[in-house]
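>>> heads up, no residue letters with this:
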């Protein structure tokens, strides 16, 4: 009996000693980093970050610790950067110091550092981003060609929406299909019918995955990836869905291989396959099959989810603000009318609509924490020492709601983008998809899709909410990696 008690006591002392040693190590590391809540060994700041939206928790911590502070996701320290001036330093003023991609375990577990969006290898990122941007431009992104593709897709959308015949429906899936088809056209050279099983399966899988990543399950996985990989829970769907999507892309790439004509590339995948063949004797090439598959999925994911979630949110916000909706519809009728499709050049003559579109994107705040960054070298930042490879969260949400940039930071008000004469005015604080060298590569594509789809829907339909306006809830359903709208139903009545 005494032996058993001695062993128990001995183990307790050993464990306590280990925890104290780890705590001391954490405190020593914290001495070099910005201040923040005291972390627990192994668990980090789980007590401060659990029980709600991680975005809200981090924003509230700013009140106590200032614009730059440190939190621990498990044992991993992350420096959280807030406000326009500080985030601008990260994205623009000192871009090279923060150019590396930070750890994003919910994606890294599947991508394994392949592809260019989430890779921590700066050389790989530079080479594959340059190639991808150039290739996607060749196939229409940012050119009039893709505008024509989006206009054609928007007319398909109108036909699809008319099939609802004024009944109430959830718009999320339809917008998934629309944005999925636009990116399909660039990546794979063609679109799908809206009832195509393959299209439905891909877009629904992406939507489900992004929702879980942004939920509490995704946040816990981000803190403890090594353990959570083996634990049951909804986060396992992230892993299985990502493997499913990667297998789908591999199948599509193999299909392109079978009919590839090196002299006549049809799409992004063809162009990458041709580049692989040209570089096959280069042992240091970044043009590999794995990078092709992962880059394709990353572009597809970002291109579809950004547009579909934003469009779903937009209709909800407009129904919540009928006076603003009415003014937008009046400007559409006056400038475009109802007999032709909208074009991007129309935006220059629609200052109120342009302001509303920007303000909706600001208030939606789609990627509130930004995509994680890392320091590329040991640096001094705002009076603190940040070692090389320190993870950074540039809190875009605090930029989009910065009172030094926006007159009405916490309210939906188009005046944030209008001057005293009612003309559209740019705002330096508007960086919803990041800024600088590592901003969203498809931002130009998104802006084109976003404007044309919003205007096309309002040109052709009256929005009718299922619930009374006072009961429409525009707060996010989940708020983590993304701010995603609550499920709702509306009816679209042809005008």
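Cool, got the structure. Predicted model, so just to flag it, every value in this text is computed and none were measured.

>>> Please count neighbours and contacts with C-alpha atoms only from this point.
Noted.

>>> now the residue positioned nearest the centre of the chain, nearest residue through space, not along the chain?
Residue closest to the average C-alpha location in the chain (CA atoms, centre = their mean): residue 367, at 4.9 Å. The shortest distance from residue 367 to any residue other than its chain neighbours is 4.7 Å, reached at residue 482 (CA to CA, 6 or more residues apart in numbering).

>>> Would you confirm that that neighbour contacts residue 371?
No: look at residue 482 against residue 371 with CA atoms under 8 Å: they stay out of range, at 10.0 Å.

>>> next structured bit after the longest helix along the chain?
If you go by DSSP state H, the chain has its longest helix at helix 289-320. On the C-terminal side of helix 289-320, the closest following helix or strand by DSSP states H and E is helix 322-335.

>>> Just give me how far the helix or strand harbouring residue 181 sits from the chain centre.
Using DSSP H and E, residue 181 sits in helix 172-187. Its chain's C-alpha centre and that of helix 172-187 lie 16 Å apart, by CA atoms, centre = their mean, to the nearest Å.

>>> so what does that helix touch, helix or strand wise?
With contacts taken as 3 or more CA pairs under 8 Å, 6 or more residues apart in numbering; DSSP states H and E, helix 172-187 sits against helix 144-162, helix 197-214, helix 268-278, helix 289-320.

>>> Just say which of the ones you listed is most tucked in.
Of all the helices and strands packed on helix 172-187, helix 289-320 carries the top mean neighbour count, a mean of 22, counting by mean count of other CA atoms under 10 Å.

>>> now it, how far from the chain's geometric center?
What separates the centre of helix 289-320 from the centre of its chain is 7 Å, taken as CA atoms, centre = their mean.

>>> Put this next to the previous one:
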């Protein structure tokens, strides 16, 4: 009997001991996580982070920019958050955004290296690189873009030509409902493609359409919950299926597409005849400077950055604009009237007439304000321990500047939540607004700002010369958005009715 009781007690002690050990291990992990994530003294206030995942569940990734406004209202213009190991701070209000991006710019110059971006781009390219790599790639890209027509008549003529092709493609729809998404994407992408690849692609080119769809899906997936979860638990997510795996496959296919274009360029490359951006880059690589960042991987990543930025942002803005026109026929009539009065329906639109068309210019700016396509700006990272508005921001903190709140600030805009071109007019003349920052500001502002402004004016004016945009019969248009790297309209159809 006694041996049996002894065995039972031993077994019971083993179970209890194991449970105690497991419980102790869990408590230790939670405590270690708490110590690891404990914010430094005077860190900005925000919702209490959960163990391991931080504030991941506090943010609805389908409408993160709107959810964050509630926390900004509760905690103030410097909002502290945590996503996994990474501290995040959302900066709101024009004075603080200006201080961050202009007056203290040197402290906020870097881009954060998320694990997704690290896996796809490493430290390469234009958008997310830092330090010497960023300086070299940006300086070279700006110089090369200027050499290939940025700010010159030659590039404007390419945009005019592409606007004509787009109008012809829309004319083929015969005023019937169609989804303008990839026609617009193709047209806008052809401008940057003519610079980086030296060619444009027909709207029926199946391979190029596939590339545009891969890019569209990648920009949508990257901001999704599961893809952000990868940034916290990469080892676990690596072995699991899901949208993050699709995202990586898409980026690799896009990189492969560009690598093949580069190989084709190498076959008939002549250093004495620079046809496009890739040729110019190959010439720079041929200098053989071992200390520079000009290598094939950076060529692929920089070209892909230009392809992404030169396609996605402007085309999304154009799609929002046509949607707002169809939903606001009285505004469309005013733009039509100004076009008819200034250039008529036959003269090709050019930047030379923009100053004579203040209402059209104001309409375009209002599309950018209301479309809000990059609602929290491209992120920055704190380069040294910094004090902002009295709060301590440790080195490595990710900074998001709240363009949503800035562009919907009721103290700055008469009707902040209503589409109203009058926001950019004063006594009938176009009025610049200091608090309007769709291209960001400072040294890391969008380097394609001038190109985008030219494209938006010429594309919009060319299309509105030819068409009236209307909702399809018995279909209700919506301003619902699809969240991703950019905020884009949900899939919809329009009628492009030829003007008499």
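Cool, got the structure. It should be emphasised that the depicted structure is a prediction, and the values quoted were computed from it without experimental measurement.

>>> Could you get me the TM-score between them?
The TM-score (TM-score structural alignment, normalised by the length of the first structure) is 0.95; 488 aligned residues with a CA RMSD of 1.7 Å.

>>> picking up where we left off before, in the second structure, which residue range corresponds to the helix holding residue 181 of the first structure?
The alignment of helix 172-187 of the first structure onto the second structure (TM-score structural alignment) spans residues 181-196.

>>> With the first structure overlaid, how far apart is the matching stretch on average?
Superposing on the first structure places stretch 181-196 of the second structure at an average distance of 0.7 Å from its equivalents, by mean CA distance after the TM-score superposition for the first structure.

>>> Pull out the buried residues from that stretch.
Residues of stretch 181-196 of the second structure classed as buried by neighbour count (16 or more other CA atoms under 10 Å): 181-196.

>>> and the residue opposite residue 370 of the first structure in the second structure once aligned, what does it touch?
With TM-score structural alignment defining the correspondence, residue 370 of the first structure maps onto residue 377 in the second structure. Residues in contact with residue 377 of the second structure (CA atoms under 8 Å, 6 or more residues apart in numbering) are 400-403, 440.

>>> Check whether residue 377 of the second structure sits in a helix, strand or coil.
Secondary structure assignment for residue 377 of the second structure (DSSP: H, G, I helix; E, B strand; the rest coil): coil.

>>> so how far is residue 167 of the second structure from it?
32 Å (CA to CA, to the nearest Å).

>>> same thing with residue 368 of the second structure?
According to CA to CA, residue 368 of the second structure and residue 167 of the second structure sit 22 Å apart.

>>> likewise residue 157 of the second structure?
Between residue 157 of the second structure and residue 167 of the second structure the computed distance is 15 Å (CA to CA).

>>> ok, now which ones touch the closest residue to residue 480 of the first structure other than its chain neighbours?
Among residues not flanking residue 480 of the first structure along the chain, residue 214 sits closest, at 4.3 Å (CA to CA, 6+ apart). Shown in contact with residue 214 of the first structure (CA under 8 Å, 6+ apart): 478-483.

>>> what about residue 214 of the first structure, distance to residue 282 of the first structure?
Distance, residue 214 of the first structure to residue 282 of the first structure, by CA to CA: 39 Å.

>>> before we move on, what about residue 495 of the first structure?
59 Å.

>>> And for residue 95 of the first structure?
For residue 95 of the first structure, the distance to residue 282 of the first structure equals 30 Å [CA to CA].

>>> what about these two, which has more around it?
When residue 95 of the first structure and residue 282 are compared for neighbours, residue 95 comes out ahead with 18 against 10, by other CA atoms under 10 Å.

>>> Would you confirm that that one contacts residue 101?
No: between residue 95 of the first structure and residue 101 there is no contact under CA under 8 Å: 11.9 Å.

>>> What span of the first structure is stretch 151-167 of the second structure aligned with?
Mapping stretch 151-167 of the second structure onto the first structure (TM-score structural alignment) gives residues 142-158.

>>> now swap in stretch 322-341 of the second structure and tell me
Aligning stretch 322-341 of the second structure against the first structure (TM-score structural alignment) gives residues 315-334.

>>> hang on, the earlier thing: so what does the residue nearest to residue 367 of the first structure match up with in the second structure?
Matched by TM-score structural alignment, residue 482 of the first structure corresponds to residue 486 in the second structure.

>>> Would you check that its match makes contact with residue 219?
Yes: using CA under 8 Å, residue 486 of the second structure makes contact with residue 219 at a distance of 7.1 Å.

>>> quick one, strands of the first structure?
Taking DSSP state E as the test, the strands found in the first structure are 68-73, 76-81, 100-101, 373-374, 379-381, 384-386, 391-394, 461-465, 478-479, 483-484, 490-494.

>>> Would you mind giving these as CSV with mean neighbour count added?
Shown next, in CSV, are these (neighbours: other CA atoms under 10 Å):
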stretch, mean neighbour count
strand 68-73, 24
strand 76-81, 22
strand 100-101, 25
strand 373-374, 26
strand 379-381, 15
strand 384-386, 17
strand 391-394, 25
strand 461-465, 19
strand 478-479, 24
strand 483-484, 24
strand 490-494, 19
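
>>> Make a markdown table out of these and add distance to residue 133 of the first structure.
A markdown table is the format used below for these (distance: least, CA to CA, whole Å):
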| stretch | distance to residue 133 of the first structure |
| --- | --- |
| strand 68-73 | 33 |
| strand 76-81 | 28 |
| strand 100-101 | 18 |
| strand 373-374 | 20 |
| strand 379-381 | 30 |
| strand 384-386 | 31 |
| strand 391-394 | 24 |
| strand 461-465 | 35 |
| strand 478-479 | 29 |
| strand 483-484 | 26 |
| strand 490-494 | 37 |
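
>>> For the closest residue to residue 232 of the second structure other than its chain neighbours, give me its contacts.
Closest residue to residue 232 of the second structure apart from its sequence neighbours, by CA to CA, 6+ apart: residue 84 at 5.1 Å. Going by CA under 8 Å, 6+ apart, residue 84 of the second structure touches 52-56, 231-232.
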